[in-house]
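S.K.: pasting the structure only:
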């Protein structure tokens, strides 16, 4: 049975991704900053008939929490097949380039970028034990520098000084990581779940949570011939599914 760790999975897209992977026969470690919320989410999935799920406390902004999560997971399994780096924050709006407090930049980058890197590094040894390891970095179309430079893009006017750049940095890290692992069985990709109606955006997005989660699950379950080092976004590239960086 393949195993997956999903950060920020006690609600919304991460939670639905957990459900869909359980449906595919994966054992899901449901990452959550809050132990009670994580346990509640796991109990809800068990109530639906999914037995192979348990919560893991992990706060990606805390080195101690990440190390503790790695130790906990290592006591449960020797192999991690999939890591979905889903935890993230928006930082609130508006986010002008001039005027947004530097503390907000640091907070957003700590979660969306530095936390993702530290989590990936912490679990790399377990991932390397998998025959088909997969890393899915949850990004955003707002991280595309090419699209942000195109006045014809539908979200051209949606500029965020903290959030978008944190995802651009995430994308850049994904490229480097995929390159370093190019001669291994790893598949490392950045996936934009799309503009989805969630608490993250006050339910303003037109997309659905099941559709968004399915995009993450697709990348998490790529076969041996699947792509790596790509930026997938059905929202911004409906024809090819591959977004410009």
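M.R.: Nice, I can see it. As the structure is a prediction and not an experimental result, all values here were calculated from the model.

S.K.: okay, CA-based contacts and neighbour counts for the rest of this
M.R.: Will do.

S.K.: so where do the helices sit in the chain?
M.R.: For the chain, the helices defined by DSSP state H occupy 12-23, 35-47, 63-74, 102-109, 115-127, 145-148, 163-180, 209-220.

S.K.: Need these in a markdown table (columns: distance to residue 239).
M.R.: Formatted as a markdown table, the helices of the chain follow (distance: least, CA to CA, whole Å):
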| stretch | distance to residue 239 |
| --- | --- |
| helix 12-23 | 23 |
| helix 35-47 | 34 |
| helix 63-74 | 38 |
| helix 102-109 | 31 |
| helix 115-127 | 29 |
| helix 145-148 | 15 |
| helix 163-180 | 21 |
| helix 209-220 | 15 |
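
S.K.: With respect to residue 134, which of the ones you listed lies nearest?
M.R.: Of all the helices of the chain, it is helix 209-220 that lies closest to residue 134, at 5.7 Å by CA to CA.

S.K.: quick revisit: determine which of the helices of the chain approaches residue 86 most closely.
M.R.: Among those, the nearest to residue 86 by CA to CA is helix 12-23 (6.3 Å).

S.K.: putting a second one here so we can go through both:
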């Protein structure tokens, strides 16, 4: 077991997109970074590209066996975890190759297929909590630990209840509402852990062009990664924070719930 002076991080869904950028930034800031990927070969390619202290680890957050294997590997090698970045997510479970508009149109509350809603929520909500619960004992063994969960301003009830919000029509029952549920669960976790060594943060990358929106977002992945990277690296943010890019959030990047 290594001494817990080393900073050890795990980023889920880190072989591409915002997760990759976060893992890269952490490695550049002297973290040992586990690059979580459902496909180990893709994770290994990403870790090689990142270099430094990046390590590929097979991780499918919807698979309990995959979670247990990853947790056991980290526990065996280090015995603790400094930072967990929950980045893995999906935006839909229907036919691939559709435009963002087509996906959103099919995910309105009045017509959304319940089985597809369950599939998206299984990853974005239940599996994200499952990996967090499994790693919490290792996070509690670090002198100071943090959980950073990549969410979305699209999940904010206050923002979406405002008729002047230009993105309001994109608040769907499948993806958007999954982020609302995610925000609620992790705020609950932050309250539960507020007197412990583990801080909990939620962060929105903004409207970033990734596979989640068929690469139709207005920001590049580098631009969209700025705030998640900041939150992952800054250690003195108040627990329970929910922040987003400065161009659409309030003072100090804080977002309304």
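M.R.: That came through, no problem. The structure presented is a predicted model; accordingly, all values stated were derived computationally and were not measured.

S.K.: I'd like the helices of the first structure as JSON lines, with mean neighbour count and distance to residue 226 of the first structure appended.
M.R.: Shown next, in JSON lines, are the helices of the first structure (neighbours: other CA atoms under 10 Å; distance: least, CA to CA, whole Å):
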{"stretch": "helix 12-23", "mean neighbour count": "22", "distance to residue 226 of the first structure": "18"}
{"stretch": "helix 35-47", "mean neighbour count": "18", "distance to residue 226 of the first structure": "29"}
{"stretch": "helix 63-74", "mean neighbour count": "17", "distance to residue 226 of the first structure": "27"}
{"stretch": "helix 102-109", "mean neighbour count": "17", "distance to residue 226 of the first structure": "29"}
{"stretch": "helix 115-127", "mean neighbour count": "19", "distance to residue 226 of the first structure": "17"}
{"stretch": "helix 145-148", "mean neighbour count": "16", "distance to residue 226 of the first structure": "25"}
{"stretch": "helix 163-180", "mean neighbour count": "20", "distance to residue 226 of the first structure": "13"}
{"stretch": "helix 209-220", "mean neighbour count": "21", "distance to residue 226 of the first structure": "8"}
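
S.K.: so which of those helices gets nearest residue 136 of the first structure?
M.R.: Of all those, helix 209-220 sits nearest to residue 136 of the first structure, with 6.2 Å by CA to CA.

S.K.: Trace that closest one over to the second structure and give me the residue numbers.
M.R.: Counting by TM-score structural alignment, helix 209-220 of the first structure lines up with residues 221-232 of the second structure.

S.K.: re the thing from before, tell me which of the helices of the first structure lies nearest to residue 243 of the first structure.
M.R.: Closest to residue 243 of the first structure of those, according to CA to CA: helix 145-148, at 8.8 Å.

S.K.: what's next to that closest one, contact-wise?
M.R.: Contacts to helix 145-148 of the first structure, defined as CA atoms under 8 Å, 6 or more residues apart in numbering, come from residues 142, 153, 155-156, 159, 168, 244-245.

S.K.: can you do 7 Å?
M.R.: For helix 145-148 of the first structure, contacts defined as CA atoms under 7 Å, 6 or more residues apart in numbering pick out 153, 156, 244-245.

S.K.: shouldn't residue 257 of the second structure be in contact with residue 156?
M.R.: Yes: using CA atoms under 7 Å, residue 257 of the second structure makes contact with residue 156 at a distance of 5.0 Å.

S.K.: Between the two, which has more neighbouring residues?
M.R.: Taking other CA atoms under 10 Å, residue 257 of the second structure and residue 156 do not tie; residue 156 has more neighbours (22 against 16).

S.K.: what residue of the first structure takes the place of residue 205 of the second structure?
M.R.: Matched by TM-score structural alignment, residue 205 of the second structure corresponds to residue 193 in the first structure.

S.K.: So that match sits against residue 214, correct?
M.R.: No: contact criterion CA under 7 Å: residue 193 of the first structure and residue 214 do not qualify, at 8.3 Å.
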